[in-house]
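Engineer: Predicted model, plus sequence, below.
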Amino acid sequence: MSFKRVFKQFSGSTLPRFFGSDKEVDEFSQKYQYDPKEKLGEGQFAKVYKAYGKDDGLEYAVKVVDKRSLSNLDREGLKLEIQVLEEVDHPNIVKLHETFEMKGKIILVLELVKGGELFDRIVAKESYSERDAASVIQKVAAALKYCHERKIVHRDLKPENLLLVSETDDTSVKLADFGFAAFCHDELDDGCGTLVYVAPEILRGRKYRTSPDMWSLGVITYILLCGYPPFFDTDQEALSKKIIKGKYKFRQEDWQNISEDAKDFIRGLLKRDPEARMTAEDVLEHPWISNLAAVPDLPLSTMQKELREFLAKERMRKALGAVIAINRLRNTLNAFAFNDVDGDDDGDDDGEEGEEVREEDI
């Protein structure tokens, strides 16, 4: 059942309570089977299970959303997420196959990808190279180009949302979790995302379309090559200010074996000025991406160690609940964010003269 049909009757900014039908319950049960014991994951409002198609025998991921736990705003967000997913069909984006509305539940039948999160795979591997990183970024950029051409911005591009297709292929990646995605035919100004990867224009409260995704891609690329982010601080407000200033470093001991093309690629993405930042199309034409055979294939052993430590600290931070809503941060940053912090907003590379990006007690 298409959620375009489910939602088209609604108008206004809030959605009425959903009511499912026995017919829809029967339709789902006739087509799919899942065992509650085969749980793949769990969030605040949803649980994800492995499911099997009764007709085709294929495996799927079934996301079961508890309607009763959703606020009106959450329902609006789910509506938008489903509308976006129904618009996209790309080999590097997790596919939505069907949706069902039932009593108390909303069910999304999604493509099942078995390879796990990208960064988990990297730290588990014996070796990972700059060429591997470029190959992954190429696929993510292709997915972003596809979305941006359709006026869709993801707005939460981060490693957890980059999933590997299989347990044996280390570079075939799919973009997942469109919970913060939006159509950007008109400019947006919402504050959302995950702080380490959030673009300066979002923290500054500026209007935007697709540019935040490209900044996030730059942050991910930086981490893929050295194992830690370009901007970091234990204090979230201090981290926000570092992101707004946009200054970072290529530390000699960690970047001496990384190609100049890779550094140039990152400079093109980590521009404070969104207008100067590379687009997804620019990314795919950059020599670091367009000529993979020329990218160095040497192991990045130091990167894997740094990445392992970064992931452990990030997970500890999440477990302790050290996550602050972007909108709350923006409210405290107004005076700083709207000031032209360093007298230049032209997007030029400030990077190699910036603040330290690592601290011993992250």
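Structural biologist: Yes, it's here.

Engineer: contacts, neighbours, all on C-alpha from now
Structural biologist: Fine.

Engineer: would Lys37 count as being in a strand?
Structural biologist: Yes: under DSSP: H, G, I helix; E, B strand; the rest coil, Lys37 sits within a strand.

Engineer: Would you map the strands across the chain?
Structural biologist: Here the chain has its strands, by DSSP state E, at 32-42, 46-53, 59-66, 96-102, 105-111, 152-153, 162-164, 173-175, 182-183.

Engineer: Now distance to Lys271 and mean neighbour count too, for these, in a markdown table please.
Structural biologist: Below are the strands of the chain laid out as a markdown table (distance: least, C-alpha to C-alpha, whole Å; neighbours: other C-alpha atoms under 10 Å):
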| stretch | distance to Lys271 | mean neighbour count |
| --- | --- | --- |
| strand 32-42 | 35 | 13 |
| strand 46-53 | 36 | 20 |
| strand 59-66 | 37 | 22 |
| strand 96-102 | 33 | 19 |
| strand 105-111 | 35 | 20 |
| strand 152-153 | 18 | 25 |
| strand 162-164 | 23 | 24 |
| strand 173-175 | 23 | 26 |
| strand 182-183 | 23 | 20 |
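
Engineer: try this one next to it:
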Amino acid sequence: QMGDELFVATLVEKMLTALNYCHSHDVVHRDIKLENILYEDDTEFAEPKLIDFGFAARIRDGMWQRLGTPSYMAPELYTPLKDKRSLAAVSAQADTIRSPRIPNGATNEDAPSKHLHYDAKVDVWALGVTTFMLLSGRRPFDHPQQKEKIRRIRTEPLEFPPSPWDKISNEAKEFLTALMTKDPACRPSAAEAIKLSWIQQRSRVHLGREVAADLHANSSIVEALEAYSRADGLAKLALQVIAFSTPPSKLEELRTLFQRIDTDGSGTISPEEFKKAMELHPDIPSDQLEEIFFEMDISGDDEINYHEFLAATLPASTQVS
């Protein structure tokens, strides 16, 4: 479905949500690329998954290693080091695979350099490259010579040749220009990128009526939430185990609902998002809503993650017997 903006925007929003969740939990992936996005199965609406966290790191620890897959690496990863090594040396380094454990096509520098420092925005750039390729079938800044490719990534503006970009919307081009902004300080975060107009207008994640209306029409979900809040510890544990072990293909209905309640794309449901989703249930007082939320929040971090949500709503699923 190359070039299909509805398909690509929906996929990209889901990947931005995955990145937003990782970044907000102190994790940077550092090797975002097409090969690291897989689908659960080959059906039309299969859920994409972000895989291969072999290069992942904690933000709090700081990051200095130059690594990743060259065509997807952000300009700040190619910043010349203070020892004045040439661009050719940096290029040669990017071509070198140092270890058989490194993913195919990726590169890693053996010793970290304290002259190189970057943050989670490298993931945003890489997702921009991925989006560019999904829409056009081509790599941005591409060149057969690695040295020239790196120079283009660092210094050349992003270009949209008439073929095929004359068939792609201006909103998509603006989205790509934002994600592939050279200066990471001016590049949007994953959370900010979700709010850009191309995602908001083209993604199918939040299409349809308001989620509050869906919950109002689906009383079994609300009943399951209320029952879960009253259940004892053993019953909750059993539901958590079942939720964790249920095949993803049987959870599409609940997964879609979770994504729609998660309006900010954080990968979790906040107290405010939960109350908003339940606003058409005035029969449930606010203190009871707070109690339901508290009982779902097993980890006690004031947010509901996907598996916590599944444990509470699984009895209402029509897909799980």
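Structural biologist: Yes, it's here. All values derive from a computational prediction rather than experimental measurement.

Engineer: coming back round to it: could the strands of the first structure be laid out in TSV, adding distance to Asn334 of the first structure?
Structural biologist: Converted to TSV, the strands of the first structure look like this (distance: least, C-alpha to C-alpha, whole Å):
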stretch	distance to Asn334 of the first structure
strand 32-42	35
strand 46-53	34
strand 59-66	36
strand 96-102	39
strand 105-111	38
strand 152-153	24
strand 162-164	32
strand 173-175	32
strand 182-183	24
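
Engineer: closest one to Asn291 of the first structure among those?
Structural biologist: strand 173-175 (18.9 Å; C-alpha to C-alpha).

Engineer: What range does that closest one cover in the second structure?
Structural biologist: Strand 173-175 of the first structure lines up with residues 48-50 of the second structure when matched by TM-score structural alignment.

Engineer: Have a look at how far, on average, that stretch is from the first structure.
Structural biologist: Once fitted to the first structure, stretch 48-50 of the second structure is off its aligned match by 0.5 Å on average (mean C-alpha distance after the TM-score superposition for the first structure).

Engineer: residues in contact with that stretch?
Structural biologist: 11, 14-15, 18, 36-40 (C-alpha atoms under 8 Å, 6 or more residues apart in numbering).

Engineer: hmm, 10 Å instead?
Structural biologist: 11-12, 14-15, 18-19, 29, 32-41 (C-alpha atoms under 10 Å, 6 or more residues apart in numbering).

Engineer: what does stretch 124-135 of the first structure give?
Structural biologist: 121-122, 136-138, 140, 170-173, 220-226, 257-259, 262, 288-301, 303-304, 308.

Engineer: Can you flag which of the residues you listed belong to helices?
Structural biologist: Among those, the ones falling in helices (DSSP state H) are 121-122, 136-138, 140, 220-226, 262, 288-290, 301, 303-304, 308.

Engineer: Quick check: Ser172 of the first structure vs Lys245 of the first structure, distance?
Structural biologist: 34 Å (C-alpha to C-alpha, to the nearest Å).

Engineer: The two: which is more packed in?
Structural biologist: Lys245 (22 against 19; other C-alpha atoms under 10 Å).

Engineer: wouldn't the more buried one be in contact with Pro230 here?
Structural biologist: No: applying C-alpha atoms under 10 Å as the test, Lys245 of the first structure and Pro230 come out as separate, 11.8 Å apart.

Engineer: So which bit of the second structure is stretch 215-233 of the first structure matched to?
Structural biologist: With TM-score structural alignment as the criterion, stretch 215-233 of the first structure aligns to 125-143.

Engineer: Buried residues in that stretch, which are they?
Structural biologist: Along stretch 125-143 of the second structure, these residues count as buried under the neighbour rule (16 or more other C-alpha atoms under 10 Å): 125-136, 140-141.

Engineer: Buried residues, the helix or strand where Leu239 of the second structure lies. List them.
Structural biologist: Secondary structure assignment for Leu239 of the second structure, by DSSP states H and E: helix 233-245. Buried residues in helix 233-245 of the second structure, counted by 16+ other C-alpha under 10 Å: 236, 239-240, 243.

Engineer: next one: stretch 124-143 of the first structure
Structural biologist: Under the neighbour-count criterion of 16+ other C-alpha under 10 Å, stretch 124-143 of the first structure has 128-143 buried.

Engineer: ok, now stretch 308-321 of the first structure?
Structural biologist: For stretch 308-321 of the first structure, a neighbour-count test (16+ other C-alpha under 10 Å) marks 308, 310-311 as buried.

Engineer: contacting residues around Arg230 of the second structure?
Structural biologist: Shown in contact with Arg230 of the second structure (C-alpha under 10 Å, 6+ apart): 224, 236, 291-292, 295.

Engineer: Now a PyMOL select for only the buried ones of the residues you listed.
Structural biologist: To isolate the buried subset of the contacts of Arg230 of the second structure in PyMOL, counting by 16+ other C-alpha under 10 Å, use the following:
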select buried, resi 224+236+292+295
